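Student: Sharing a model that was predicted from the sequence below.
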Amino acid sequence: MLDNLNTHNEKSLALTFGKDEARKIMEKISLHHTPKHASWLNMAEIELSVVERQYTKKRIATHSYLAKELSHWKERRNRKEETITWSKIAFCGSIFLLLNVSD
């Protein structure tokens, strides 16, 4: 999984390792780029904030206990089909809202 940095491609591998080696590497891997607008990242952050709010108030003694608790949390959340609500606000719209709020 890669972000959209301009160096994350076969051409960069060829510059680093040479064309033949880059071709061999590319046969072994599959590049998957994240969406340019990265909305999936915002949604992941929202999900993590839900976990954080629920689990930072109690003591978690061990890593294995935390893993078990998070597994149960995920199963419950999936079983209930709980979702998050997220919408993308255009940059210009954000500026307009900020200007209106300060008036």
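Tutor: Sure thing, it's come through. Residues are numbered from 1 along each chain as shown.
Student: When you work out contacts or count neighbours from here on, use the C-alpha atoms and nothing else.
Tutor: Noted.
Student: List the buried residues for the host helix or strand of Lys11?
Tutor: Per DSSP states H and E, Lys11 falls inside helix 10-17. Residues of helix 10-17 classed as buried: Leu13 (neighbour count, 16 or more other CA atoms under 10 Å).
Student: Can you tell me what sits against that helix?
Tutor: The contact list for helix 10-17, computed with CA atoms under 8 Å, 6 or more residues apart in numbering, reads 19-23, 26.
Student: second one coming, line it up with the first:
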Amino acid sequence: MAESELGVLSSQYLDRRIRDKQTLIDEIAAWEADRNANYAKADWQFATKNARVKLKHLYPAI
């Protein structure tokens, strides 16, 4: 989930140069507040049981 959120952040908000660290912190905080206010959720395409079957080769020791 975190990796997905970072992808959304970089595509929606960080598609340009940020001039300094404080500006970056402020912009990410604003983006995060907006995502939380709008209750952004992941749209999982299959259930955990199905994911374990499909992705068994990636996570064999569950």
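Tutor: Noted; the coordinates are in hand. These numbers come from a predicted model, not from an experiment.
Student: residue boundaries of the helices in structure 2?
Tutor: Counting by DSSP state H, structure 2 has helices at residues 2-12, 21-37, 48-54.
Student: could I get those as CSV with mean neighbour count?
Tutor: Written out in CSV, the entries for the helices of structure 2 read as follows (neighbours: other CA atoms under 10 Å):
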stretch, mean neighbour count
helix 2-12, 12
helix 21-37, 12
helix 48-54, 11
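Student: Name the SS class of the most centrally placed residue in structure 1, please.
Tutor: Closest to where the C-alpha atoms of structure 1 average out (CA atoms, centre = their mean) is Leu41, at 3.4 Å. State at Leu41 of structure 1, reduced to three classes by DSSP: H, G, I helix; E, B strand; the rest coil: helix.
Student: any idea how far it is from Glu47 of structure 1?
Tutor: Using CA to CA, to the nearest Å, we find Leu41 of structure 1 at a distance of 10 Å from Glu47 of structure 1.
Student: hang on, the earlier thing: would you format the contacts of helix 10-17 of structure 1 as a markdown table with neighbour count, secondary structure and distance to Ile84 of structure 1 included?
Tutor: As requested, those are arranged in a markdown table below (neighbours: other CA atoms under 10 Å; DSSP: H, G, I helix; E, B strand; the rest coil; distance: CA to CA, whole Å):
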| residue | neighbour count | secondary structure | distance to Ile84 of structure 1 |
| --- | --- | --- | --- |
| Lys19 | 15 | helix | 45 |
| Asp20 | 11 | helix | 46 |
| Glu21 | 13 | helix | 44 |
| Ala22 | 18 | helix | 41 |
| Arg23 | 15 | helix | 41 |
| Met26 | 14 | helix | 36 |
